[in-house]
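Colleague: what shape does this take:
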Amino acid sequence: MFGTQMINDRGHLSIGGVDTTDLAEEFGTPLYVYDTALIKNKIDEFKHAFRRHDGLNWQIAYASKAFSTIAMIQLIEEQDLLLDVVSGGELYTALKAGMAPKRIHFHGNNKSDAELAMALDAKIGAVIVDNFFELERLESMCAARKQTVAVLLRVTPGIEAHTHEFIMTGQDASKFGFNLGNGMADRAVKQALQAPHLDLKGIHSHIGSQIFERDGFAGAIRLMMEHAYKWTRDLAFHLEVLNVGGGFGIRYTQDDQPLAIEDYIDTIVNTAAEECTRYRLKMPAIWIEPGRSLVGEAGTTLYTAGASKDIIGVRKYLAVDGGMSDNIRPSLYQAQYWAICANKAADPADTHVSIAGKCCESGDILIKDAVLPKNCGAGDLIAVFSTGAYGYSMASHYNRLVNPAVVFVESGNATLAVRRETYEDLIRQDIPLKNLSCYK
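Modeller: Coordinates of the predicted model:
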């Protein structure tokens, strides 16, 4: 179990003090359920890990791509975190949520002029510049506005994190950032320092996601600090901010053993301090951008089981009323999850089944080898754990399925955070054929 999940006296799974069968009855399924107390606890763990290092200047920015809604952004601001956005839509959501613009950082490898204009209009805290095209466009736009903006340069340190290739982002072949090894970053720093309307604060890297070891962070920091020393010496660069991104691993299954948060933070801070001593540089502010590690384990998706298919000697399937439309990660990069039968949580789990989604794709399998009670079947409630990151945010309308509702639970109370879509919502933007000018 994760967070405040437990088996109650009815033999049902309870989250945040609320019986999951009651949640399913009130809000329907599929249903994303977030244990907000666990989110707050995770935030406190990161804060405590930093506070152990006296005199350190640090910031935590929530990577909102993991899960972005108005209520979630408001929770983040309530917890005194900054915010990382990667699109105009995420920025718009943040502003509508009332997030202070100066506490927002804008990422992304292909920001449009409209998105940059939105960021400049709002006067956000910083833009993390990803490429030369953006560097030139941003300076041009700021010059026309007579406006200055703080920037960090995203660099690619050439570090390959031990994770799935689709979520590695620090290797030399990555689509993100200025490569350290081939001179791109050197040219970018020089160009940014010469740009009158860009205030270069520091550098940023993100080596990947779901990382269970510390060596990647340490290696990336050593490379960045080596180059920061060279830029300080040759270009009069002053490293104010070292942003090492996120990627801290979480527990999806009982086999996962992520490091303690303080282990990651100690490695990051101590390595940066060692390199500053080596190169006689002032210790920069350390910024991180956790997303998955704040919300992943706090989320559980509830499904209602339906049809089953038993292929004797091969596999037994149990289908649910959702699937890759609300959690594409298993189909996209073979992500693994753990599930239980929520309304029979106290029953022995002794039967291997494949939990199949309802989408018209053979690859729509949420869990290939789940272990559930033998009597779990149609009408029962299936809970899939650790779906808080990249479930809702990557949901689609494939097969014209509506997006599920989102519920926040804490201290025995459940509150709707996102309403379930309706069929009317699905066709709201559709235009009938008779109204298309090309057919008139």
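Colleague: every contact and neighbour count from this point should use C-alpha atoms.
Modeller: Fine.
Colleague: and for stretch 62-69, what's in contact with it?
Modeller: The contact list for stretch 62-69, computed with C-alpha atoms under 8 Å, 6 or more residues apart in numbering, reads 73, 76, 81-86, 90, 93, 289-292, 294-295, 388-393, 418.
Colleague: switch the cut-off to 7 Å
Modeller: With contacts defined as C-alpha atoms under 7 Å, 6 or more residues apart in numbering, stretch 62-69 is touched by 81-85, 90, 93, 289-292, 389-390, 392-393.
Colleague: just the ones of those in helices?
Modeller: 90, 93, 292 (DSSP state H).
Colleague: for residue 218, what is the enclosing helix or strand?
Modeller: Taking DSSP states H and E as the criterion, residue 218 maps to helix 215-235.
Colleague: how far is that helix from where the chain is centred?
Modeller: Here helix 215-235 is found 26 Å from its chain centre; the criterion is C-alpha atoms, centre = their mean, to the nearest Å.
Colleague: what's it packed up against?
Modeller: helix 261-279 (3 or more C-alpha pairs under 7 Å, 6 or more residues apart in numbering; DSSP states H and E).
Colleague: quick check: buried residues in the helix it packs on?
Modeller: Buried residues in helix 261-279, counted by 16 or more other C-alpha atoms under 10 Å: 261-262, 264-269, 271-273, 275-276.
Colleague: go on, stretch 89-100?
Modeller: Buried-residue list, stretch 89-100, by 16+ other C-alpha under 10 Å: 90, 91, 92, 93, 94, 95, 97, 99, 100.
Colleague: for the comparison step, fold the sequence that follows:
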Amino acid sequence: MKSEHLLDVRPRVDAHFPRDEKGHLLIGGVSAVDLVAQFGTPLIAYDEGLIRDTIRAFHRVFQDEGVPYQISYASKAFCTMAICQLAHEEGLGIDVVSGGELYTALAAGVPASKLHMHGNNKTPEELEYAIESGIGAVIVDNFDEIDLLADILQETGRTVDVLVRVAPGVEAHTHDYISTGQQDSKFGFDLASHQVEEAFSRLKEVERARVIGVHAHIGSQIFDVEGFRLLADRMAGVYEDGLRRFGLPFSVLNLGGGFGIPYTDEDAPPVADLVRGVIRAAKAAFAARGMDVPVLWIEPGRSIVGPAGVTLYRVGSRKVIPGVRNYVAIDGGMTDNPRLALYGAKYHACYANRAADPPDRPWSVAGKCCESGDMLIWDLPLPDPQPGDLLAVFATGAYTYAMASHYNRIPKPAVVFCRDGEARLVARRETWADVARLDVPLR
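Modeller: Here you go, the predicted model:
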């Protein structure tokens, strides 16, 4: 499928993962059964070609709309050296929100000038690391950070580009835990109470901070373009105010990310509709003010890597409660994917070793952690499982490995990139010894 059309198609969530003649699921042209034989389970396998095609499709939408732009990969969705290298190769900047993400991107060989640092509570050590590395831009989030930034710039003699994060009072229709644009938020300067204007005034006095624009982000898993239209109009007004009233050298409007992806066959519209909606809303908002559209930045993360990831588990125990529910347990769980526990997330799955088999009845997929809430999927129609079957859970490329924990001292899974029939290990599987590596015994 040509990349320029990729984002315009509304596929089944598993449409990019065909089956071979044996009925085995293929990921990037590699049999899931072969992947498990080589790398074990749990295993997060990415279709590398799909990631690259998706990035190119994002580029194509902006190019078709004829606006200056920059796309930055939101690395919080999935951050390893390999994905940072891939994003850079495909012409993306990278957003980081911690010293660890910054370190990973730099270690991957991404130039610091291509990195942007977010965060509502950047520590002095993190901000110093970013400034001394030559970070491309810092997205300033609060008044304390302005003071901290001023001190660091004075001490180091460095200069840095800055964007002002705005809490615009736009509420996206998404889960409360992943909404970020409303007034009652820990992120950004509140627009309604004039904090943004005060931030502009204070930053004008920071000699080594070049304030190049404004930023806002209204949430994640957004399917409705109306929120972005309201955001673009409101932020165009903020931009105009900073440029004309405060005389700041603005050239950038960053409208964040949050573009939703399909997790089940019920999930909705193509990402391209949202991206085009963002661009056209920005065009209209600036035209209404008699201004040229500035350089538009967006920050997709989930929409780049989410659909390309498949997590493979091995089926273990089963429990049938007549008239109540059927449980099938796998060798992972909330330690490698906490999203159902956090957000009530839904997923689609099949058995990778017999992907063409029709379902027999609903099965609920349970993890191996010592928690009743350790569930991955409730009541999904599946063939009756057999111990040793390989369960493939789709659209797990974002916020799974990134959120993985060591609860019950369970090691993190391995990660592979698959492309053109070949697989490459990009994150080694942890061992029990790795989990205990930082422990300090009493004696």
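Colleague: residues in contact with residue 378 of the second structure?
Modeller: 364, 365.
Colleague: that one belongs to a helix, doesn't it?
Modeller: No - with DSSP: H, G, I helix; E, B strand; the rest coil as the criterion, residue 378 of the second structure is assigned strand and is not in a helix.
Colleague: about what we covered before: just the ones of the contacts of stretch 62-69 of the first structure in strands?
Modeller: 82, 83, 84, 85 (DSSP state E).
Colleague: and which of the buried residues of helix 261-279 of the first structure is nearest residue 329 of the first structure?
Modeller: Set against residue 329 of the first structure, the nearest of these by C-alpha to C-alpha is residue 261 (23.8 Å).
Colleague: what is the burial count for the corresponding residue of the second structure for residue 72 of the first structure?
Modeller: When the second structure is aligned by TM-score structural alignment, residue 72 of the first structure is paired with residue 83. A total of 21 residues lie near residue 83 of the second structure under the criterion other C-alpha atoms under 10 Å.
Colleague: where along the stretch 301-440 of the first structure do the strands fall?
Modeller: With DSSP state E, counting those that start in this stretch as the criterion, the stretch 301-440 of the first structure has strands at 315-320, 339-341, 351-356, 365-372, 381-385, 405-410, 413-418.
Colleague: average offset of the helix or strand hosting the match of residue 72 of the first structure relative to the first structure?
Modeller: Assigned by DSSP H and E, residue 83 of the second structure belongs to helix 81-89. Mean deviation of helix 81-89 of the second structure relative to the first structure after superposition (mean C-alpha distance after the TM-score superposition for the first structure): 0.9 Å.
Colleague: packing partners for that helix?
Modeller: helix 99-107.
Colleague: and the helix it packs on against the first structure, how far off on average?
Modeller: Mean for helix 99-107 of the second structure is 0.3 Å (mean C-alpha distance after the TM-score superposition for the first structure).
Colleague: what residues in the first structure pair up with that helix?
Modeller: Going by TM-score structural alignment: helix 99-107 of the second structure matches residues 88-96.
Colleague: for stretch 299-319 of the second structure, same thing?
Modeller: Under TM-score structural alignment, the match for stretch 299-319 of the second structure is residues 289-309.
Colleague: cool, and stretch 175-182 of the second structure?
Modeller: So stretch 175-182 of the second structure sits over residues 164-171 in the first structure, by TM-score structural alignment.
Colleague: coming back round to it: residues of the helix holding residue 83 of the second structure that come out buried?
Modeller: 81, 82, 83, 84, 85, 86, 87, 88.
Colleague: want to throw these into JSON lines with distance to residue 378 of the second structure?
Modeller: Below are the buried residues of helix 81-89 of the second structure laid out as JSON lines (distance: C-alpha to C-alpha, whole Å):
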{"residue": "81", "distance to residue 378 of the second structure": "34"}
{"residue": "82", "distance to residue 378 of the second structure": "33"}
{"residue": "83", "distance to residue 378 of the second structure": "31"}
{"residue": "84", "distance to residue 378 of the second structure": "34"}
{"residue": "85", "distance to residue 378 of the second structure": "36"}
{"residue": "86", "distance to residue 378 of the second structure": "34"}
{"residue": "87", "distance to residue 378 of the second structure": "34"}
{"residue": "88", "distance to residue 378 of the second structure": "38"}
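Colleague: of these, which is the nearest to residue 384 of the second structure?
Modeller: residue 83 (36.0 Å).
Colleague: re the thing from before, and residue 144 of the first structure, which of the strands of the stretch 301-440 of the first structure is closest to it?
Modeller: Of all those, the one in closest proximity to residue 144 of the first structure, counting by C-alpha to C-alpha, is strand 413-418 (39.5 Å).
Colleague: which ones are touching the counterpart of residue 426 of the second structure in the first structure?
Modeller: Aligning on TM-score structural alignment places residue 426 of the second structure opposite residue 417 in the first structure. Applying C-alpha under 7 Å, 6+ apart, we find residue 417 of the first structure in contact with 71, 406, 407, 408.
Colleague: which of these sits closest to residue 33 of the first structure?
Modeller: For those, the nearest to residue 33 of the first structure is residue 407 (4.9 Å; C-alpha to C-alpha).
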